[in-house]
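J.: could you look at this predicted model? Sequence included:
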Amino acid sequence: MKMKKLVAVLAVVGMTGVMMAGCGSSSAAANTDSDAASQDQASDWDSSNDISIVSREDGSGTRGAFIELFGIEEKQGDQKVDMTTEDAQITNNTSVMLTTVAKDDYAIGYVSLGSLDDSVKALKIDGAEATEENIKDGSYKVSRPFNIATKGDPTNEVAKDFIDYILSKDGQQVISDNGYISNDDAADYAKTAPSGKCVVGGSSSVSPVMEKLIEAYKKVNPNAEIELQTSDSTTGMTSTIEGSYDIGMASRELKDSEVSEGLKATVIATDGIAVIVNNNNPADELSSEQVKEIYTGSYTTWDEVAE
């Protein structure tokens, strides 16, 4: 699939008949000025400029899922090797990724669908928009699980009850309300309201919805204290193995090495990964192959993508 040609289109503003005196002339002038500014901004976009490739740090679950889903990791012998170009700019969390792409007209990046905002533009991938409906029906294939993990069955009563809440109808409603795909068959929450402290930590992609879940849980169990530590998926899993976290968060599947250390994973939601560009970029969609070629360094300028 070829991306729409990266050219700006100038709008023609028509003037209509006779203007009525004193009726919104200032507002009309302001709107015309705003439209002209937008057109000037778009016309400044030059597809011959280098692509600013932005990726996440090693250990990020979002990066791990992204490179797997787009075929950016390749198997070499017994090892899987991340083929992301060395020219990529590395960001260490979701908010920095969004800010970086929003400030650079020629940037491309990727974020959790649930974290997407209007500061950037999400591209269609293989003709499908990044929406909950398209993830559910399988037309948007760039999705991954949000996992929580404990070392074996949790012994911390607050951790156990909090997990029960997350998986209940109430918890899954919080997940759905925050833009993630929930389990429609969740059971009612059997409240036990234990006292004590629980530490949850890991993925910066899971962290925003986990914060909402903690807020909601504290309303039904004010006896509980839950500390949230945000890092990345790998840190979440290793810290749970070591006992620093009662519950770890990962925005990817658990690795065999993590499971062999005794981690037990539970999917709490499904999330899409949105491929994002600056709002001034006239592109609307890319193919999976084009994304791979960009991130492996085969394409270095936007006009190469459009050829």
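T.: Happy to help now that I have it. Given the structure is predicted, the values throughout are model-derived calculations rather than measurements.

J.: every contact and neighbour count from this point should use C-alpha atoms.
T.: OK.

J.: what about the helices in the stretch 1-150 of the chain?
T.: 25-43, 61-69, 94-102, 132-137 (DSSP state H, counting those that start in this stretch).

J.: next up, a structure to set beside the first:
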Amino acid sequence: MKKCLLGLLASCMLGGVLMAQDIFPISREMGSGTRGAFVEIFGIQKEVRNKKVDATTQKAEVTNSTGVMMTTVANSANSIGYISLGSLNETIKAVSIDGVSPSVQNINNKTYGISRPFNVVTKAMNPVIEDFLKYALSKEAKGIVEKAGYISVAKDSYASTKLSGKIIIAGSSSVTPLMEKLKESYEKINPNVEIEIQQSDSTTGVNSVVEGIADIGMASREIKESELKKGINAQVLAIDGLAVIVNKENPINNLKKEDVRKIFLGEITSWEQVK
């Protein structure tokens, strides 16, 4: 009898995670482009007055950046969250969705459909802003984008005209790591241009451009029609995948897309329900 009980316990205690324990969903804050894209792609929504709205369970812990999301999941054995594919590191584990692992290759071959654009938005233009964006979207920057784990949309070549000035870029914490790399590379080619990056979230980034606080806004989601009506212009900087992440000790390696939806709606609350 004792051996039987020990065997049953061992089957539940896979990888150090007690599968009967509650799932702790971790979400990004309202205004986050990553949250907006995740909610839309996975259908974590409800209809209110003929409009789909975010229905993330109120039991989810809210984090305000990609870094905090990763740290929270890394430190909580039964947690689940989501981040930019390009931000993945060894502190957490990305799970496959419906048997397909999140990777640039699988996004390109259309087998992993959980992806979204990284957008940059502008309003008032000047030669320095135009030049930086031309570089960021150029073949010369393609290697930087791809090395960082994203899909490049580069088409044209870039040649520096040695401009001088300052640019303020604000917005998404998911886009920021890529933008930092582009900034560093651009400033080496154009040492008389200073670029300041202010990390926040996608909605703040867009609003900063609308209000004239920033020159370029970063958004890790599609730009809304209501935002475009405020006089901004948007263009895709790169394509990024969304990765669903769990603690490294969690034995779960694959989840159904529908199960992820139910977890973040609060309909699935225990890991044993997705075994």
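T.: Sure thing, it's come through. Only a predicted model underlies this, so the values are computations on that prediction, with no experimental measurement involved.

J.: mind putting the helices of the stretch 1-150 of the first structure into JSON lines with distance to D256 of the first structure?
T.: Converted to JSON lines, the helices of the stretch 1-150 of the first structure look like this (distance: least, C-alpha to C-alpha, whole Å):
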{"stretch": "helix 25-43", "distance to D256 of the first structure": "48"}
{"stretch": "helix 61-69", "distance to D256 of the first structure": "14"}
{"stretch": "helix 94-102", "distance to D256 of the first structure": "26"}
{"stretch": "helix 132-137", "distance to D256 of the first structure": "26"}
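
J.: looking at those helices, which is nearest to M249 of the first structure?
T.: For M249 of the first structure, the closest of the helices of the stretch 1-150 of the first structure is helix 61-69, at 9.4 Å, according to C-alpha to C-alpha.

J.: thinking again about what came up before, tell me which of the helices of the stretch 1-150 of the first structure sits nearest to I241 of the first structure.
T.: Closest approach to I241 of the first structure among these is made by helix 61-69 (16.9 Å; C-alpha to C-alpha).

J.: most tightly surrounded among the helices of the stretch 1-150 of the first structure?
T.: Ranked by average neighbour count under the criterion mean count of other C-alpha atoms under 10 Å, the helices of the stretch 1-150 of the first structure are headed by helix 61-69 at a mean of 22.

J.: would you mind getting the average deviation of that helix from the second structure?
T.: Here helix 61-69 of the first structure, set against the second structure after superposition, deviates by a mean of 0.2 Å using mean C-alpha distance after the TM-score superposition for the first structure.

J.: do I have it right that Y217 of the first structure meets F162?
T.: Yes. Y217 of the first structure lies in contact with F162 (C-alpha atoms under 8 Å); the separation is 7.1 Å.

J.: so between those two, which is more surrounded?
T.: F162 (27 against 21; other C-alpha atoms under 10 Å).

J.: the more buried one - that's part of a helix, no?
T.: Yes. Using DSSP: H, G, I helix; E, B strand; the rest coil, the assignment for F162 of the first structure is a helix.

J.: nearest to A274 of the first structure, of the helices of the stretch 1-150 of the first structure?
T.: helix 61-69 (9.6 Å).

J.: taking helix 94-102 as reference, get the angle to that closest one.
T.: On the basis of axes from the mean of the first three to the mean of the last three C-alpha atoms, to 10 degrees, helix 61-69 of the first structure is oriented at 60 degrees to helix 94-102.

J.: from R144 of the first structure, how far out is the corresponding residue of the first structure for I213 of the second structure?
T.: In the first structure, I213 of the second structure lines up with S244, judged by TM-score structural alignment. The spacing between S244 of the first structure and R144 of the first structure, counted by C-alpha to C-alpha, to the nearest Å, is 26 Å.

J.: between those two, who's got more neighbours?
T.: R144 (22 against 15).

J.: show me the contacts for that one.
T.: A65, S251, R252, E253, T270, D271, G272, I273 (C-alpha atoms under 8 Å, 6 or more residues apart in numbering).
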